[in-house]
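Student: Coordinates only, no sequence provided:
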């Protein structure tokens, strides 16, 4: 049963990571599209919106991975191996 729980937990982590990386890009492009259509802004602003969305997604990826690595270090148990008795 513990293996199923770990597999489901990993699926949740991957889903959250995907959303953390994709959502900033979608929001930046949506905001740029809205500004271009409603306010008549130039269409070249899509390029900075894409770059800003990718940068925000990369920053979210970095923070997510750093927190995940810190959590796995804390969860690591200090078992004594067969050849490493104290």
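Tutor: Arrived safely, thanks for sending. Computed from a predicted model, the values in this text were never measured in an experiment.
Student: Please make it C-alpha for all contacts and neighbour counts, starting now.
Tutor: Will do.
Student: what about residue 3, distance to residue 10?
Tutor: 11 Å (C-alpha to C-alpha, to the nearest Å).
Student: and what of residue 72?
Tutor: 12 Å.
Student: now residue 25
Tutor: 24 Å.
Student: Show me which of those two is the more surrounded one.
Tutor: Higher neighbour count among residue 25 and residue 10: residue 25, with 20 against 12, using other C-alpha atoms under 10 Å.
Student: try this one next to it:
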């Protein structure tokens, strides 16, 4: 019974991680588009400003995705032992 609960807990944790990643990827784009909307309505900026905001938002999303990728690969990477480490089981 305990095994089933931990499996379900891991599943919910994975769903939460995917949801958080999705929000982290969408949020920069939405913020930049909203900033462009405010610029066009309040200050009278031209409509092509949305294109620049879209690319800045994509850049922020790609940066977030790259940082998540680095974090995941760092966790999955095996730990390296130093070359000059002294070990009693090491044979010459």
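Tutor: Everything's here; your move. Every value quoted in this text rests on a predicted model; they were computed, and no experiment measured them.
Student: TM-score for these two?
Tutor: The TM-score (TM-score structural alignment, normalised by the length of structure 1) is 0.78; 74 aligned residues with a C-alpha RMSD of 1.4 Å.
Student: What does residue 26 of structure 2 correspond to in structure 1?
Tutor: Per TM-score structural alignment, the equivalent position to residue 26 of structure 2 in structure 1 is residue 22.
Student: residue contacts, its match?
Tutor: Counting by C-alpha atoms under 8 Å, 6 or more residues apart in numbering, residue 22 of structure 1 touches residue 57.
Student: Where does it sit: helix, strand or coil?
Tutor: helix (DSSP: H, G, I helix; E, B strand; the rest coil).
Student: Quick check: the gap between the aligned residue in structure 1 for residue 8 of structure 2 and residue 39 of structure 1.
Tutor: In structure 1, the residue paired with residue 8 of structure 2 according to TM-score structural alignment is residue 4. Counting by C-alpha to C-alpha, the gap from residue 4 of structure 1 to residue 39 of structure 1 is 51 Å.
Student: before we move on, what about residue 7 of structure 1?
Tutor: In this view, residue 7 of structure 1 and residue 39 of structure 1 are 47 Å apart by C-alpha to C-alpha.
Student: since we're on the counterpart of residue 43 of structure 1 in structure 2, how many residues are nearby?
Tutor: Using TM-score structural alignment, the partner of residue 43 of structure 1 in structure 2 is residue 47. Around residue 47 of structure 2 there are 12 other residues, counting by other C-alpha under 10 Å.
Student: Please say which position in structure 2 residue 68 of structure 1 maps to.
Tutor: By TM-score structural alignment, residue 68 of structure 1 lines up with residue 72.
Student: what about its match, which helix or strand?
Tutor: Assigned by DSSP states H and E, residue 72 of structure 2 belongs to helix 49-76.
Student: same check, this time on residue 36 of structure 2
Tutor: Assigned by DSSP H and E, residue 36 of structure 2 falls in helix 2-42.
Student: Tell me what angle that helix forms with helix 49-76.
Tutor: Taking axes from the mean of the first three to the mean of the last three C-alpha atoms, to 10 degrees, one finds helix 2-42 of structure 2 and helix 49-76 inclined to each other by 160 degrees.
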